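S.K.: Take this sequence and fold it.
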Amino acid sequence: MTLEWMAWTLPTAVFFITIVVILTAMTVWQVISPCVVRRGLLPIATTRGDRLFIGLLGSAYIHLAWIGLTDYTLWIATGIALVWMLAVMRWA
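M.R.: Model (predicted):
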């Protein structure tokens, strides 16, 4: 019986390290400056953590749709996802 291990490429490692850094920064930010619930771009009341989760989830869907529907480079989807993430974090 052989075990199959996930192939940790540099982009995969950078992705997960970035998520850990973002979560750590958000935790420190919450401890230093507790957030208030607000309404903005999204029609629901959200906290910083909610907006981060919605932004990350939306970014994942943008990438999946891009991969499934186009043959263009993934860097364009990354740019769109960054704009989405910034919009959600700033105005949502």
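S.K.: hey, let's count contacts and neighbours off CA atoms from now on
M.R.: Fine.
S.K.: which ones are touching the spatially most central residue of the chain?
M.R.: When C-alpha atoms, centre = their mean is applied to the chain, the residue found nearest the centroid is L56 (2.4 Å). L56 is in contact with M85, counting by C-alpha atoms under 8 Å, 6 or more residues apart in numbering.
S.K.: here's the other one to compare against:
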Amino acid sequence: MQWMVWTPVTAWFFVFIGVMLCCMTVWEVVSPTVARKGFLPIVTTRGDRLFIGLLGSGYICLAWLGLTDLPLWYGVGIAAAWLVTVMRWG
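M.R.: Sure, this is the predicted structure:
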């Protein structure tokens, strides 16, 4: 039987996602969200924007890997900027 190899970077990625979800839960309990419309063409809540931002960030990283030979860290920077933009103004 083969096991999935967890590198430290992979483990920290999933820890980061879990911490973000826990923080969003606490934030929701302390200050309930109000649905609003930003630059996205739909009305969204904080959780919606987090999901859209994470999904978009994943696609940005995959496109970066598939379309360029540059280091992935540049793509991660663009993906992080996308996530922050969606969370703030989405």
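S.K.: Distance check, the residue nearest to the centre of the first structure against A81 of the first structure.
M.R.: 9 Å (C-alpha to C-alpha, to the nearest Å).
S.K.: Can you give me the separation between the residue nearest to the centre of the first structure and L82 of the first structure?
M.R.: Taken as C-alpha to C-alpha, the span from L56 of the first structure to L82 of the first structure is 10 Å.
S.K.: try G40 of the first structure
M.R.: 18 Å.
S.K.: again with E4 of the first structure
M.R.: 33 Å.
S.K.: ranges for the helices of the first structure?
M.R.: 10-32, 48-69, 74-91 (DSSP state H).
S.K.: So which residues make contact with the longest one?
M.R.: Translated: helix 10-32 of the first structure. With C-alpha under 8 Å, 6+ apart, helix 10-32 of the first structure has contacts from R48, G49.
S.K.: give me the stretch of the second structure that that helix matches.
M.R.: Residues 8-30 of the second structure are the counterpart of helix 10-32 of the first structure, counting by TM-score structural alignment.
S.K.: how far apart are that stretch and its match in the first structure?
M.R.: Between stretch 8-30 of the second structure and the corresponding residues of the first structure, superposition yields a mean separation of 0.3 Å, by mean C-alpha distance after the TM-score superposition for the first structure.
S.K.: Can you find the partner of V88 of the first structure in the second structure?
M.R.: Superposed on the second structure with TM-score structural alignment, V88 of the first structure falls opposite V86.
S.K.: now V84 of the second structure: how far from R49 of the second structure?
M.R.: From V84 of the second structure to R49 of the second structure the distance is 10 Å (C-alpha to C-alpha).
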